[in-house]
Structures are given as C-alpha cells and as structure tokens.
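*Asks:* any chance you could fold what I've pasted below:
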Amino acid sequence: MTKIYRERQRSGVMPSHFNRGSKSVACRVLQALEGHKMVERDQDGGCKLTPQGQRDVDRIETAGNGNKIHDL
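*Replies:* Modelled structure (predicted):
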C-alpha cells in the first residue's frame, strides 16, 4: 500500500523522486475497516475484503458512475 499511495519528493533545484507513503496511515485505515467488518486478516498475513466489504464497495462504485469495474 505504501507504493500505491506515494508522493513526489521535492528537492528544490534537484530532480524530483518518488517516496513511499506512510505505513502508519495505511495501517490505521486497515484497522478502521477491520473494525467495521469490511476487511479481515488473511492466512498469509495480509488483508482481504469480506463479502460484506465487497458488497459495499460494489454498491458505492455503481452509485458513483453507473458502470461496474471488475479489474481493480
């Protein structure tokens, strides 16, 4: 997740480079989603959407633009 939510490091006159995003922000978001039963811990140590979480994401997505995107 830190690779996805990264930003550009501005170094004045030197060329810009990308830095990874903050791990604490991603961790807090996942903990909040886990508290709402939208995400659960995986056996491999990662996180995955629960069926309820997937249903909510699909509902929000179709309400936003009317089209459903299957390949995220």
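*Asks:* contacts, neighbours, all on C-alpha from now
*Replies:* OK.
*Asks:* and the next element down the chain from the helix or strand containing residue 17?
*Replies:* Here residue 17 is covered by strand 14-19, with elements defined by DSSP states H and E. Going down the chain from strand 14-19, the next helix or strand is helix 23-35, by DSSP H and E.
*Asks:* Proceed likewise with the subsequent sequence, for comparison:
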Amino acid sequence: MRKTVGVGSLRKVHGGRKNRGSAPSHHVDASGSVDRKIMQSLEKIGVLEQDEEKGGRRITQSGQRDLDRIARTTIEEDEDDE
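*Replies:* Okay, here's the model as predicted:
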C-alpha cells in the first residue's frame, strides 16, 4: 500500500474506459464522492489521518495494528477451513 493517498489518485485507480461510440475509448477518472466519503469515515474512526506535509491521507498506527489483526485472524480462519 502507498504511504499517502488522496482522493484524486483513488479516482484514477477506480476509473475505467469511456465508450465513445465509433471513436477509440479513453480512460476517465471515477467519481470522487464515494472514495472521499469512505476516507472521511475512516478518518472519523481513527484509521486514517490527514498528511499535512504531502497532502492526502495516511494510515495511523492504530489503524495499521487493526488491519494487521484482521489479516491475521482471516489467515488463521482460512487455515482452519483446510
């Protein structure tokens, strides 16, 4: 995962191809509304924080700890299923 991520970079990642009829297709960025609201919600619960130096948002220490714990339990459950 990248250190800092802004809404603009997520729009590029989630964008797709625009069908322009008989003209060749071109990439278009996705709407930023959903990405922005998700990032704001994660910021409210303390998973993300604003990066004042570079702009965008980055994951907090407690957020990284929570994600690591969730990943570990997921792997353990997957191993138990096999």
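*Asks:* tell me how the two chains score on TM-score.
*Replies:* The TM-score (TM-score structural alignment, normalised by the length of the first structure) is 0.71; 66 aligned residues with a C-alpha RMSD of 1.9 Å.
*Asks:* what sits up against the strand holding residue 17 of the first structure?
*Replies:* 6-10 (C-alpha atoms under 8 Å, 6 or more residues apart in numbering).
*Asks:* inside strands: which ones of those?
*Replies:* Counting by DSSP state E, the contacts of strand 14-19 of the first structure place 7-10 in strands.
*Asks:* quick check, nearest of those residues to residue 50 of the first structure?
*Replies:* Closest to residue 50 of the first structure out of those is residue 7 (29.2 Å), distances taken as C-alpha to C-alpha.
*Asks:* surely that closest one meets residue 21?
*Replies:* Yes: at 6.7 Å, residue 7 of the first structure counts as touching residue 21 under the criterion of C-alpha atoms under 8 Å.
*Asks:* what helix or strand is the spatially most central residue of the second structure located in?
*Replies:* Centroid-nearest residue in the second structure, with C-alpha atoms, centre = their mean: residue 10, separated by 6.5 Å. Taking DSSP H and E as the criterion, residue 10 of the second structure maps to helix 7-14.
*Asks:* please identify the buried residues of that helix?
*Replies:* Within helix 7-14 of the second structure, the residues that count as buried by 16 or more other C-alpha atoms under 10 Å are 7, 10-11.
*Asks:* quick check, nearest of the residues you listed to residue 40 of the second structure?
*Replies:* Nearest to residue 40 of the second structure among those, with distances taken as C-alpha to C-alpha, is residue 7, at 10.4 Å.
*Asks:* this completes my enquiry, with thanks.
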